[in-house]
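Undergrad: quick one, what's the 3D model for this:
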Amino acid sequence: MFENNADQHTDQHTGARTVPSAGRYDVVVVGGGAAGLSAALVLGRARLRTLVVDAGKPRNAPSSHMQGYLSRDGMAPAEFLALGREEIARYGVELVRDRAVDVTRGEDFAVALGGGRTVRARRLVVATGLRDELPEVPGVAERFGRDVLHCPFCHGWEVRDEPFGVLGSGPMSAHQALLVSRWSKDVTLFLHTLAEEELTDLDLRRLAAAGVKVVPGEVAGLVVEDDRITGVRLAGGAPGGAGPVHELSVVFVAPRAVPRTALLERLGARLEETPHGAYPVVDGTGLTTVPGVWAAGNATGFTEQVVHAASGGYRAATAITGDLLMADLDAALGV
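TA: Alright, predicted model coming up:
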């Protein structure tokens, strides 16, 4: 909701009220992925002046298609986001291509942008997501999202029944190898940096029951022919030596998740350690421990898929709409 302002006018197409010259918004949404755009859509439809700050670097950019989102299965992520940007524009939501580099809290939230501009908001949605830190194996980063994959729910159907390799990198690698065996019965777990003693007896029994082969030794790199993976090469006995090649078509990895929580930390939000990094403590709507600050999407957890992120943005926006309404009513009543 807006305070009384002589410069305020109503858009004849959307009904949204705007203050053209002011840098003050009802809500600033940091992050223009599924969570941020979903929040912005609901906020715009609620006639709240909203700005989306989008650095234009979505986590799923390496993927050619996204799967598992009802009615959008198989759509390219870039197309999905482009449609979202078109939709929020219909309701007067503004979008700026920039990064939020700092934020301070006073009467409003002051969000400093990389381009030198500072915008102010009564409420803040942090939908900055996370970045995937990949194992440093030659070929992995270059082919990530193509035939180097991390999520079988996202890509398993498309590579079903192909020979899979799983690159061991931590205690969850055995679980990943077991999970992907749902999509292929030809799965090999390459221990790589995972020590054999890190696998429990139950891990080994489950892997054997699932038909997953376990290969010790460090992976030296991927074998690529005609722009597709044909195998994994192990390191040789001598330094720099070439070891044996195991033929396969797909490699699954478990990236190290690095949450983008700098803005939340700057505001003093409480974070909680998880196996996938430290994420903000939030309630059911995404409200953090900082009054007036919501988080949504992968900013709240590693496992949030696109459909979850969109839902989280929606929930945050509805909560913010009610929160601002009550704040305005209480201010008018002098409460």
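Undergrad: from now on I want contacts and neighbour counts done on CA atoms only, so please keep to that.
TA: Will do.
Undergrad: count the neighbours of the nearest residue to Y69 once chain neighbours are set aside for me.
TA: In space, Y69 comes closest to V307 once its chain neighbours are excluded; the distance is 5.8 Å by C-alpha to C-alpha, 6 or more residues apart in numbering. A total of 16 residues lie near V307 under the criterion other C-alpha atoms under 10 Å.
Undergrad: what does the one 3 residues further on give?
TA: Residues near A310, counting by other C-alpha under 10 Å, number 20.
Undergrad: element containing the residue nearest to Y69, please.
TA: With elements taken from DSSP states H and E, the one containing V307 is helix 306-333.
Undergrad: can you tell me what sits against the helix or strand containing L264?
TA: When elements are assigned from DSSP H and E, L264 belongs to helix 262-266. Residues outside helix 262-266 that contact it (C-alpha atoms under 8 Å, 6 or more residues apart in numbering): 101-104, 126, 280.
Undergrad: what helices or strands is the helix or strand following it leaning on?
TA: Once helix 262-266 ends, the next helix or strand along the chain (criterion: DSSP H and E) is strand 271-274. With contacts defined as 3 or more C-alpha pairs under 8 Å, 6 or more residues apart in numbering; DSSP states H and E, the secondary structure elements packing on strand 271-274 are strand 277-280.
Undergrad: buried stuff in the strand it packs on?
TA: By neighbour count with 16 or more other C-alpha atoms under 10 Å, strand 277-280 contains the buried residues 278-280.
Undergrad: related to what we said a few turns ago, ok now the helix holding L264, how far from the chain's centre?
TA: Centroid separation between helix 262-266 and its chain, computed with C-alpha atoms, centre = their mean, to the nearest Å, is 17 Å.
Undergrad: repeat for stretch 265-277
TA: Centroid separation between stretch 265-277 and its chain, computed with C-alpha atoms, centre = their mean, is 16 Å.
Undergrad: the structure of the following sequence is requested for comparison with the preceding one:
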Amino acid sequence: MDKVMEERFDVVVVGGGAAGLAGALTLARARRSVLVIDSGSPRNAPAAHMHGYLGHDGASPAELLAKGRAEVAGYGGEVRSGVVVAVDRLPDGEFLVRCADGGAVRARRLLVATGLVDELPAVPGLAARWGRDVLHCPYCHGWEVRDQPLAVLATGPLAVHQAQLWRQWTGQVTLLSHTWHLTAEERELLAARGVRVVEGEVTGLAVAEDRLVGVTLADGGTVECRALVVAPRFAARAGVLTGLGMPVTSLERDGHVIGTCADADPATGATALPGVWVAGNVGSPVQQVAGAAAQGVQVAAAVNADLVEEETRLALREYRTA
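TA: Below is the predicted model of the structure:
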């Protein structure tokens, strides 16, 4: 998008991941004019494969997105590369969507599917291996590291839960206390499941032939592992929403804050902002690819229904005055 445009769309979708593309596909098939503006920075870009998506298990995330873009285009929808920097509410209630390159388009409705950013623990070398052998979700990666030695980095109160969960895939689980203090009860729970606890702060990763083989400790020791499990903080990419005056909310699990998310109706994706919906990880951070895509379809149907309702009201007004 390299110029100021005065195009007008029924719906502009901000974000071209699984949720955004699924929503755009549904809207295009509903004969809506739809534009997807995608920054090209999907959350799962570091992963070579995705799992748990029926019919697509083991496929490349990039391949899925390429197919999705083609399908959207096949029904008349558009997908453009760009970074949305601001959205203005116009006097008539519609939106002016502005991009970093100076381009702008109008939208009757807005579907925000910008996803989230995984904020990782500050351990040297960890971020470079994220999505490869530094992992978070066992349903995404557990099968691939089954029966191998893995370590869980304790950075918060959910570390024990993580260790217990990953124990389902391997009997060789070590919990690294790192900067977290474990209670006596937590230690007993871990011991009951055969999870070893290693004290000491983790200072780096041990890598051989581009594969993780262990982690190094502050005292000079090394703990063997083929995968390192971490708990990132889920930070919603919600700049578009906050720019319109909608603050993000804290995401909690078991009473502990694990990130931020956009507050929206779980069934329809509708936000407190009239004309604005969300889908995917920006509003549901724990959603996997399949769930995000399904939510994109569901939210798109709600957006279309809202447009139909508006069009019916306008048609009735014209009919009565004819």
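Undergrad: would you pull the TM-score for this pair?
TA: Comparing the chains after superposition, counting by TM-score structural alignment, normalised by the length of structure 2, produces a TM-score of 0.92; 306 aligned residues with a C-alpha RMSD of 1.3 Å.
Undergrad: which residues touch R193 of structure 2?
TA: Contacts for R193 of structure 2 (C-alpha under 8 Å, 6+ apart) come out as 164, 167.
Undergrad: on that earlier part again, onto which residues of structure 2 does the helix holding V307 of structure 1 map?
TA: Counting by TM-score structural alignment, helix 306-333 of structure 1 lines up with residues 289-316 of structure 2.
Undergrad: mind listing the helices for the stretch 51-200 of structure 1?
TA: Under the criterion DSSP state H, counting those that start in this stretch, the stretch 51-200 of structure 1 contains helices at 77-89, 140-143, 152-155, 173-180.
Undergrad: which of these is buried the deepest?
TA: Neighbour counts averaged per stretch over those are highest for helix 173-180, at a mean of 20; criterion: mean count of other C-alpha atoms under 10 Å.
Undergrad: what sits up against that one?
TA: 152, 156, 166-168, 187-189, 199, 203, 206-207, 210, 212, 254.
Undergrad: in structure 2, what residue corresponds to C154 of structure 1?
TA: If you follow C154 of structure 1 across to structure 2 using TM-score structural alignment, you land on C140.
Undergrad: go on, V101 of structure 1?
TA: Under the alignment (TM-score structural alignment), V101 of structure 1 pairs with V85 of structure 2.
Undergrad: for its match, which non-adjacent residue is spatially closest?
TA: For V85 of structure 2, the nearest residue in space outside its immediate sequence neighbours is C99; the separation is 5.3 Å by C-alpha to C-alpha, 6+ apart.
Undergrad: check contacts around the one you found.
TA: C99 of structure 2 sits next to 1, 82-86 when contact means C-alpha under 8 Å, 6+ apart.
Undergrad: from those residues, which is closest to A206 of structure 2?
TA: The shortest distance between A206 of structure 2 and any of these, using C-alpha to C-alpha, involves V83 and amounts to 36.7 Å.
Undergrad: burial check on that closest one, number of neighbours?
TA: Once other C-alpha under 10 Å is used to define contacts, V83 of structure 2 is seen to have 18 neighbours.
Undergrad: you'd agree it is up against G102?
TA: No. Counting by C-alpha atoms under 8 Å, V83 of structure 2 does not reach G102; the two are 10.0 Å apart.
Undergrad: please tell me I have it right and V229 of structure 2 contacts A151.
TA: Yes. Look at V229 of structure 2 against A151 with C-alpha under 8 Å: they come within range, at 6.1 Å.
Undergrad: how long is stretch 114-123 of structure 1 end to end?
TA: Across its full length, stretch 114-123 of structure 1 reaches 20 Å end to end, with C-alpha to C-alpha, to the nearest Å as the criterion.
Undergrad: and if you look at stretch 265-276 of structure 1?
TA: End-to-end span of stretch 265-276 of structure 1 (C-alpha to C-alpha): 17 Å.
Undergrad: farthest pair in the contacts of helix 173-180 of structure 1?
TA: If you compare every pair in the contacts of helix 173-180 of structure 1 using C-alpha to C-alpha, the most distant one turns out to be G156 and L199, at 24.4 Å.
Undergrad: returning to what we had before: which one of the helices of the stretch 51-200 of structure 1 lies closest to T274 of structure 1?
TA: When those are compared for distance to T274 of structure 1 using C-alpha to C-alpha, the nearest one is helix 173-180, at 16.4 Å.
Undergrad: start and end residues in structure 2 for that closest one, please.
TA: Against structure 2, the aligned range for helix 173-180 of structure 1 is residues 159-166 (TM-score structural alignment).
Undergrad: go on, stretch 244-253 of structure 1?
TA: When stretch 244-253 of structure 1 is aligned against structure 2 using TM-score structural alignment, it corresponds to residues 221-230.
Undergrad: buried residues in the matching stretch?
TA: Using 16+ other C-alpha under 10 Å as the burial criterion, the residues of stretch 221-230 of structure 2 that qualify are 222-230.
Undergrad: which one of those is nearest to G17 of structure 2?
TA: Distance from G17 of structure 2 was checked for each of the buried residues of stretch 221-230 of structure 2 by C-alpha to C-alpha. The minimum falls on V230, at 23.5 Å.
Undergrad: that closest one: what's it in contact with?
TA: In this structure, V230 of structure 2 makes contact with 120-121, 134-136, 152-155, judged by C-alpha under 8 Å, 6+ apart.
Undergrad: for A294 of structure 2, see how far away the residue nearest the centre of structure 2 is.
TA: By C-alpha atoms, centre = their mean, structure 2 has its centre lying nearest to N281, at 3.5 Å. Counting by C-alpha to C-alpha, the gap between N281 of structure 2 and A294 of structure 2 amounts to 12 Å.
Undergrad: kind regards, and thank you for your time.
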